[in-house]
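A.B. asks: Predicted model and sequence below, questions to follow.
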Amino acid sequence: MKTALVIGTGLMGTSVALALRAHGATVHLRDTDSGAARTAASLGAGTVVPPEEPVELAVLAVPPALVAEVLSDVQAEGVARHCTDVAGVKAGPRQDALALDCDTARYLGGHPMAGGERSGPLAARADLFEGCTWVLTPTADTGTDTLNTVLELVSACRAVPVVMAADAHDRAVGLVSHVPHVVASLVAALLTRAEEREVRLAGPGVRDLTRIAGADPRLWVDILSANSLVVADLLESLSAGLEDAVGGLRAMAATDEAKRGQGVRDIEELLRKGVAGRARISGKHGVHPTPYETVTIQIGDQPGELARLFTDVGRAGVNIEDVHLEHSTVQPTGLVRLSVAQGTAVGLEESLGARGWRQR
């Protein structure tokens, strides 16, 4: 791909533009917020100068509710031969596009399964999509040239294309993205009513669970409003599980031994299902779940310590599959949990121990 137009220069749009620029494409940037577009351009994402002739692909990095409107305008303008989007919901925008009589043969919905808590062009990265799943939702009228052009985009971003029907996509992201965000926000909201001394006890569990709750509420209102019924149905199923959990926990506190025993069994079954569900999630995007071994290292809070640890792991010839940091609330130290391939943990522990790293 040699030319592209990115409309919307937030986190997603600017990251797409940076990836395309790294791939050698000429990228034109457009945003209703001219300041955001200029910021993206200053980061090397492209130019705010309009294209003199139609580009190969227009990437619509706008909220789901605006995709069809922007698509209609782009096609009327004739500024791009093909169009795609990166919105987190797919069925609604396509229905809106049909209602506006857009040329759906030259439009293919897409959704890269990547993002971050921070928004805006300054949070963008050229490698944001590397290794991630990029869902494509073609239909019977999707043109072959359009499909191939969008596949070029996915390849340039080093993502993994996955084809799904729009409705199936929306239910899937409701389950793995939208519902977790609502649940994280509900848990985080409890902290607003907690005493300061309670919040100070926050450890890695609540930090991990509420991390995504720090995202821009305005962005998430747009996402949830476009998939509200799917999310509502899933939350209704979750609420039934919460009621069972509440019943089991109250039974565990009962004076009747039989009730206590049943409560214990109910909660244990819930926790076992949680373990089974968690095991189905891959540690890497687009890869089947793989069992790893864990090496836990104590690390000081000095500049460069984490880089030194990673360097020593590399010297041991071991690849880090995943990493998790836990900070101490009372000491200037922390724990680094390294996930490594099976059969490599013992050798890594010996190598790091020889280099002075304390293990836990």
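C.D. replies: Perfect, I can see it now.

A.B. asks: contacts, neighbours, all on C-alpha from now
C.D. replies: Noted.

A.B. asks: show me where the stretch 101-250 of the chain has helices.
C.D. replies: Secondary structure of the stretch 101-250 of the chain, counting by DSSP state H, counting those that start in this stretch: helices at 144-156, 166-173, 179-191, 196-199, 204-210, 217-226, 228-252.

A.B. asks: this is the comparison structure:
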Amino acid sequence: MRTALVTGTGLIGTSLALALASRGVRVHLADRDPGAVRTAAALGAGTEEPPEGPVDLAVVAVPPAHLAAAVAALQRRGAARGYIDVGSVKGGPRRELAALGGALASYLGTHPMSGRERSGPLAATGDLFDGRPWVLTPTPETDTEVLNQALELVALCRAVPVLMDADAHDRAVALVSHTPQLLSSLLAARLRTADEAAVRLSGQGIRDMTRIAGSAPQMWLDILSANPGPVADVLAEIAGDLDEAVRSLRAMESADEHKRAAGAAGVEDVLRRGNAGRERVPGKHGSAPAAYETVAVLITDRPGELARIFADAGSAGINVEDVRIEHATGREAGLVQLMVEPSSAPRLTAALRERGWSIRP
């Protein structure tokens, strides 16, 4: 791949363009917002100049509702040898493109499973897709050349290709991406009118659960509008579980011992099913999640503290598998939770204590 046209210079489009440009591809940028194009170009994502002729690959990175029309318009212009989109919904846009008379053979729907809470070109980074799954949805009509172009694109972005049926993809992302966004927003909405005293008690749990609630509403409205049915199906199943959980919790308030026991059993069932589901989420390097030991270290909010603690762990020969930071409300301090192999935890604890760190249980 020597030339590419990226239409849509938001987070995904600009990140993709940055990755391609850094690997020697001449990238032409287009967007209905000239300011976004100028920003992306200034970041080194490509050139504002239109291509002189057809490029090798046109990448459409616009909201799902506009994907099909954008691809069809590019195809009518003969803008490229192949066309892909990077939208988060796949089945609907393909059917819409067919209805518009688009050439399905030269088109392939794709979806990089990566993003951030922030949007726009200034949030972009060339390593956004490193090691992340990138779904490709070819059909028997898809030209082999276009599939190969898409695979080359994924490789240049250092992502991991995953082949799926388009509608199966939409059901999958409804479960693992779109519904979590709504649930995070629903939970965060409870904080809007909560007592200030309650909000000040917020710990890492509520921060983890509401992190993605900070995403741009309009962006998510565009995504959810393109995949409402599968998301509603998942939410309906969760609503049934919530109803059962509410009944179980109410039963635990009963004066009747048998009702309390039945309620506790219902809540325990939810928690255990949650354990079983969580165990299926891929862990490091895509493997089954490992059972790590946590070493909690008190850390002050001073420049270089995180670097120092990681350097001390490295000097002790310990590989930190994962890390979380729990901030202390109202204090310039927090707990750094270092996740390591269970056999390494005692050595890490001893080494950090020797270097003056305060280890917390």
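C.D. replies: Everything's here; your move. Bear in mind the structure is a predicted one, so any value in this text is a computation, not a measurement.

A.B. asks: picking up where we left off before, closest to Asp322 of structure 1 out of the helices of the stretch 101-250 of structure 1?
C.D. replies: Among the helices of the stretch 101-250 of structure 1, helix 204-210 comes nearest to Asp322 of structure 1, with 14.5 Å by C-alpha to C-alpha.

A.B. asks: For the closest one, name the packing helices and strands.
C.D. replies: Applying 3 or more C-alpha pairs under 8 Å, 6 or more residues apart in numbering; DSSP states H and E, one finds that helix 204-210 of structure 1 contacts helix 179-191.

A.B. asks: Buried residues, the helix it packs on. List them.
C.D. replies: Neighbour-count burial for helix 179-191 of structure 1 flags 179-185, 188 (criterion: 16 or more other C-alpha atoms under 10 Å).

A.B. asks: hmm, back to that, of all the helices of the stretch 101-250 of structure 1, which lies closest to Leu348 of structure 1?
C.D. replies: helix 204-210 (24.3 Å).

A.B. asks: Contacts for that closest one next, please.
C.D. replies: With C-alpha atoms under 8 Å, 6 or more residues apart in numbering as the test, helix 204-210 of structure 1 has contacts from 184-185, 187-188, 326-327.

A.B. asks: how does it look with 6 Å?
C.D. replies: Outside helix 204-210 of structure 1, the residues within contact range by C-alpha atoms under 6 Å, 6 or more residues apart in numbering are 184, 188, 326.

A.B. asks: and the residue lying closest to the second one once chain neighbours are set aside, how many neighbours does it have?
C.D. replies: Of all residues beyond its chain neighbours, the one nearest Ala188 of structure 1 is Thr210 (5.8 Å), with distances taken as C-alpha to C-alpha, 6 or more residues apart in numbering. Other residues near Thr210 of structure 1 come to 20 when the count uses other C-alpha atoms under 10 Å.

A.B. asks: ok, so what distance separates Thr210 of structure 1 from Ala91 of structure 1?
C.D. replies: Taking C-alpha to C-alpha, to the nearest Å as the measure, Thr210 of structure 1 falls 28 Å from Ala91 of structure 1.

A.B. asks: got it, and Ser282 of structure 1?
C.D. replies: 26 Å.

A.B. asks: Apart from its neighbours in sequence, what residue is nearest Leu191 of structure 1?
C.D. replies: Spatial nearest neighbour of Leu191 of structure 1, chain neighbours left out: Val199 (6.8 Å); criterion: C-alpha to C-alpha, 6+ apart.
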